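# this one's structure only:
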């Protein structure tokens, strides 16, 4: 039921939001050199990699600069670390991130079955490799476009607390919990609390 509902809602959302998606894509293209969309490899259900789509919110080549910035902040081994006032983010990208509009293309990942609307956020391989066996239990469900820790502070939530919330979701999943998280997601996006 969850997987069917996810795909149907995501497909309907893509159709309804298509004018908005097109407007965002054009704005990104006009604002800075590079493509409108950015594909990033993430780790999904049972450790399988997949390409996750986002609207590009950083300058082209930002991925190659990440290791340098993490070293400068002494955070090479800290999962989910966000660089304060990240200089790689474009002016349009800051607006997209503030309202989580950069995440909208992930509705296509939901349609393809790589992701769910609600679940633990998908990590990159380097972050997964830093997890212990208990923490990797997050990979026993599909990653989500939103999740429990996204509606509880987003980037302000410490890594260990984010993992604890994800594991709580895995253990206590219910359709009602998904509905509650989706409702709280709307509130979190509107408030912009914790957005980076």
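Yep, it's here. All values derive from a computational prediction rather than experimental measurement. Numbers count the residues shown, from 1 in each chain.

# drop to CA atoms for contacts and neighbour counts, all remaining ones
Will do.

# so what secondary structure elements neighbour the longest helix anywhere in the chain?
Criterion DSSP state H: the longest helix present in the chain is helix 175-191. Other helices and strands packing on helix 175-191, by 3 or more C-alpha pairs under 8 Å, 6 or more residues apart in numbering; DSSP states H and E, are strand 116-118, strand 144-146.

# structure B:
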């Protein structure tokens, strides 16, 4: 049986599949555009309901002449009524979405799929077929599965419609702005550099690996505000609580959700932090293209490991920035979930004029925070 590979890209194709008991049924094969839309909707549904799901990807690579009939028969036999089968790339890459799938169920489906292919006498042309599994949701965090996230699949196959002119304009503002601000703040940066070096042993510049757009790591620069021998245990403990307890903290309207009275911070470092002057070296990160003047703050790798699935979108959808919507609207008085929602709102609605307004509001937010 050769399932048709032509037709409306946004429609469904229906292919007859025989059950193990010999009874026929219809297996719906979603067209490329419809399947990608379904994949994105399932990701959003899972985030909204704190659910998990998996996607099995069947890929022929560059072999576009192979017969998909045996693969479609096998996929139709293993899919449940609520699962969705369709093209990620027409005639080349097939996907099977498994809502609410656990690790055991997903591996069981993969094993059954391979058994059906091995038993099909017409499956000789599937030697080039590769099988990969992508997962999404908290259920997969502690299973030791180490499988790639669905977000990587979406990033690879679902086109992001961006305004290239707006992106070029934003990058131009980043380049011009970072050069001008580096020149403007050069005396202050020199003073901060000397103050750190003269008041505590160790390098004045602090280099730290952060997670940038689409999960790519980069080295972020700051003026060192803590003792050079300070450990990370206190910070890690606080950030873990801040992320995992978001929304459950008591609220009276005057809370400050940040680590205070940190004994690791030096006197000069405390002043630099209060005025955000420790962030000035990041204009070099902006000039390099690692960061933007405006965007979500880049997290540490261990912080990303604590994220819920929907939190991860803040490092996927916008380049990290020195300042952002959270800094001017909430700063340290918002929960982590509220901060992420602001970051996602920025990514969804960002404009050049919006960036300029955030930049203009940042000095006031800095001095208000330092007061």
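Arrived safely. Please read these numbers as outputs of a predicted model, since none were measured by experiment.

# pick the most deeply packed of the helices and strands packed on helix 175-191 of the first structure.
Most buried of these, by mean neighbour count (mean count of other C-alpha atoms under 10 Å): strand 116-118, with a mean of 26.

# hmm, back to that, would you list the helices and strands packed on helix 175-191 of the first structure in JSON lines and tack on distance to residue 16 of the first structure?
As requested, these are arranged in JSON lines below (distance: least, C-alpha to C-alpha, whole Å):
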{"stretch": "strand 116-118", "distance to residue 16 of the first structure": "16"}
{"stretch": "strand 144-146", "distance to residue 16 of the first structure": "18"}
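
# and residue 36 of the first structure, which of these is closest to it?
When those are compared for distance to residue 36 of the first structure using C-alpha to C-alpha, the nearest one is strand 144-146, at 19.2 Å.

# what stretch of the second structure does that closest one fall on?
Residues 321-323 of the second structure are where strand 144-146 of the first structure lands when matched by TM-score structural alignment.

# what about that stretch, how far off from the first structure?
Superposing on the first structure places stretch 321-323 of the second structure at an average distance of 0.3 Å from its equivalents, by mean C-alpha distance after the TM-score superposition for the first structure.

# give me the contact list for that stretch.
For stretch 321-323 of the second structure, contacts defined as C-alpha atoms under 8 Å, 6 or more residues apart in numbering pick out 279, 282-283, 286, 291-298, 358-359, 362.

# mind redoing it with 7 Å?
Defining contact as C-alpha atoms under 7 Å, 6 or more residues apart in numbering, one finds that stretch 321-323 of the second structure is touched by 282, 291, 292, 293, 294, 295, 296, 297.

# what's the most distant pair in those?
Maximum pairwise distance in the contacts of stretch 321-323 of the second structure, criterion C-alpha to C-alpha, is 13.5 Å, between 282 and 296.

# which of those two has more neighbours?
Ranked by neighbour count (other C-alpha atoms under 10 Å), residue 282 of the second structure and residue 296 place residue 296 first, with 30 against 23.

# tally up the residues packed near the counterpart of residue 272 of the second structure in the first structure, please.
Alignment of residue 272 of the second structure against the first structure is given by TM-score structural alignment, with residue 96 as its counterpart. Burial measure for residue 96 of the first structure: 19 neighbouring residues, criterion other C-alpha under 10 Å.

# same check, this time on residue 64 of the first structure
Burial of residue 64 of the first structure is recorded as 9 neighbouring residues (other C-alpha under 10 Å).

# that one and residue 161 of the first structure: what is the separation?
Taking C-alpha to C-alpha, to the nearest Å as the measure, residue 64 of the first structure and residue 161 of the first structure are separated by 28 Å.

# as a check, name the ranges of all helices in the first structure.
So, for the first structure - with DSSP H - the helices run 2-16, 18-31, 62-72, 91-98, 106-112, 125-129, 159-172, 175-191.

# the first structure: matching residues for the helix or strand where residue 29 of the second structure lies?
Using DSSP states H and E, the secondary-structure element containing residue 29 of the second structure is strand 24-30. The aligned range for strand 24-30 of the second structure in the first structure is empty, by TM-score structural alignment.

# so residue 116 of the first structure touches residue 6, yeah?
Yes: when contacts are counted by C-alpha atoms under 7 Å, residue 116 of the first structure is listed as touching residue 6 (5.9 Å).

# who's in contact with residue 43 of the first structure?
Applying C-alpha under 7 Å, 6+ apart, one finds that residue 43 of the first structure lies in contact with 49, 50, 122, 123, 124, 125.
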